[in-house]
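[1] got a structure for you, letters missing:
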């Protein structure tokens, strides 16, 4: 089925949401309609519509006399979401193993190779995008559709964790080792190995992200107290 072209508002939404998820627009940063419209080369109308949608989704918050800002990352909420993901994603990956096609294996290998290139080019945002695609391709083969729906929902809610690669570039190298082990598990049709490596990756990545977030929060608090 041919995909319908995006409207101007949909395009602005995609641009601003990606900027928030990647950390390009930082938590707490003001979102000024006229400024954003100039930067995106559009009128203020689709920007206003986009900000209302992002606010409804929880990515943006608006206050009287202050305006719109990117919502701050809430540590307790992320810890809850990560705990759910750690419990469910290894199972979802496990159920995908025996259904992944040879064509999909080649696609996963291509994505890993492109991630290598993004590391060489020091492009963590591109790495993050490719990493997201790697997991999407894998999970889409699971026959457990309700589990897939739940994971996708929680995944979206914790999407700002994608910028962990911007904050900790060494995580990219560790992640690549794990991706290659996952591909081996698929080729061998080894469900146990896939579940084990997916859990290893999630435990490492989530621990790194939470640690980085806590450190950043402490630094911001220290600055506010002029310590």
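    Yep, that arrived. Computed from a prediction, not measured in an experiment: that's the story for all the values here.
[2] Only C-alpha atoms from now on, for both contacts and neighbour counts.
    Noted.
[3] Now stretch 68-81: buried residues?
    For stretch 68-81, the buried set under the neighbour-count rule, 16 or more other C-alpha atoms under 10 Å, comprises 68, 69, 70, 71, 73, 78, 79, 81.
[4] Comparison target, given below:
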């Protein structure tokens, strides 16, 4: 029961953080969270640990937990690494992607377009992650996959961009179309270049969001 409750609290707080309902830098008080979600301290504490693992919350000794504040330097460094890792992974995937995985990507493209049409940032954000994870999983290099997914997991806060900058949805979807075209053609060089440009483009938008905060 505690595990189920901690997951419920985790998902609720995660959505509130990503939608900026709880703003960067806000303090998260354990007892207040437990009271709000009608739980004991144990599942509330576990939920905070999961959020910290996602990079959405940071805990300081004797000061408790706060929502992570993104810095311009962190955005720049993270997207520099991500753009190159995902560029390599996407190029490899173009050569190794199975027909089944390609079919999964086609379905995800349709669902992302539906989210764009509905201006559903949270839905697009989740599908966007699944889209890129499917590509990276198909690269055939376990170390590259693990490194890329580790960075994704530790910097979930960047997903706020699809909630806070609605026009980014259509831009990202157009960039996805280019990547998909290269994957369908098994064009590794073009897929790699387009993935690099895509991540740099997203990084620029996130950077502007941080600068304007």
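    Alright, I've got the coordinates. Here the structure is a predicted model, which means the values were calculated and not measured.
[5] Out of the buried residues of stretch 68-81 of structure 1, the closest to residue 160 of structure 1 would be?
    Relative to residue 160 of structure 1, the closest of the buried residues of stretch 68-81 of structure 1 is residue 73; by C-alpha to C-alpha it sits at 8.1 Å.
[6] wait, that closest one sits on residue 26?
    No: if you go by C-alpha atoms under 8 Å, residue 73 of structure 1 and residue 26 don't touch, sitting 9.9 Å apart.
[7] that older thread, with secondary structure and distance to residue 16 of structure 1 as extra columns, can I get the buried residues of stretch 68-81 of structure 1 in CSV?
    CSV is the format used below for the buried residues of stretch 68-81 of structure 1 (DSSP: H, G, I helix; E, B strand; the rest coil; distance: C-alpha to C-alpha, whole Å):
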residue, secondary structure, distance to residue 16 of structure 1
68, strand, 13
69, strand, 12
70, strand, 10
71, coil, 13
73, coil, 17
78, helix, 21
79, helix, 25
81, helix, 23
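[8] Residue 39 of structure 1 sits in which helix or strand?
    helix 33-40 (DSSP states H and E).
[9] Which secondary structure elements does that helix sit against?
    In terms of contacts (3 or more C-alpha pairs under 8 Å, 6 or more residues apart in numbering; DSSP states H and E), helix 33-40 of structure 1 is packed against helix 44-56.
[10] what's the helix it packs on in contact with?
    Helix 44-56 of structure 1 is contacted by residues 8-10, 12-13, 17, 33-34, 36-37, 60-62, 68 when judged by C-alpha atoms under 8 Å, 6 or more residues apart in numbering.
[11] with structure 2 superposed, average distance for the helix holding residue 39 of structure 1?
    On superposition with structure 2, the mean distance recorded for helix 33-40 of structure 1 (mean C-alpha distance after the TM-score superposition for structure 1) is 3.5 Å.
[12] And the strands in structure 1, which stretches?
    Along structure 1, counting by DSSP state E, strands occupy 30-31, 60-63, 67-70.
[13] which bit of structure 2 covers the shortest one?
    So the one you mean is strand 30-31 of structure 1. Alignment of strand 30-31 of structure 1 against structure 2: residues 27-28, by TM-score structural alignment.
[14] which residues in structure 2 form helices?
    With DSSP state H as the criterion, structure 2 has helices at 2-18, 30-36, 41-53, 72-96, 99-117, 121-137, 142-154, 161-164, 167-184, 188-211.
[15] Highest mean neighbour count out of these?
    Mean neighbour count (mean count of other C-alpha atoms under 10 Å) peaks for helix 161-164 among the helices of structure 2, with a mean of 22.
[16] Residues touching stretch 159-167 of structure 1, excluding its own?
    Residues outside stretch 159-167 of structure 1 that contact it (C-alpha under 8 Å, 6+ apart) are 20-23, 124-125, 127-128, 171-172, 205, 208-209, 212.
[17] As JSON lines, those residues with distance to residue 85 of structure 1 would be great.
    Formatted as JSON lines, the contacts of stretch 159-167 of structure 1 follow (distance: C-alpha to C-alpha, whole Å):
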{"residue": "20", "distance to residue 85 of structure 1": "21"}
{"residue": "21", "distance to residue 85 of structure 1": "18"}
{"residue": "22", "distance to residue 85 of structure 1": "20"}
{"residue": "23", "distance to residue 85 of structure 1": "21"}
{"residue": "124", "distance to residue 85 of structure 1": "22"}
{"residue": "125", "distance to residue 85 of structure 1": "22"}
{"residue": "127", "distance to residue 85 of structure 1": "20"}
{"residue": "128", "distance to residue 85 of structure 1": "17"}
{"residue": "171", "distance to residue 85 of structure 1": "18"}
{"residue": "172", "distance to residue 85 of structure 1": "19"}
{"residue": "205", "distance to residue 85 of structure 1": "12"}
{"residue": "208", "distance to residue 85 of structure 1": "15"}
{"residue": "209", "distance to residue 85 of structure 1": "14"}
{"residue": "212", "distance to residue 85 of structure 1": "19"}
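[18] Please pull up the equivalent of residue 220 of structure 1 in structure 2.
    Counting by TM-score structural alignment, residue 220 of structure 1 has no partner.
[19] Please report the distance of the alignment partner in structure 1 of residue 73 of structure 2 from residue 151 of structure 1.
    With TM-score structural alignment as the criterion, residue 73 of structure 2 lines up with residue 76 in structure 1. To residue 151 of structure 1, residue 76 of structure 1 is 19 Å away according to C-alpha to C-alpha, to the nearest Å.
[20] just residue 207 of structure 1 next, same as before
    19 Å.
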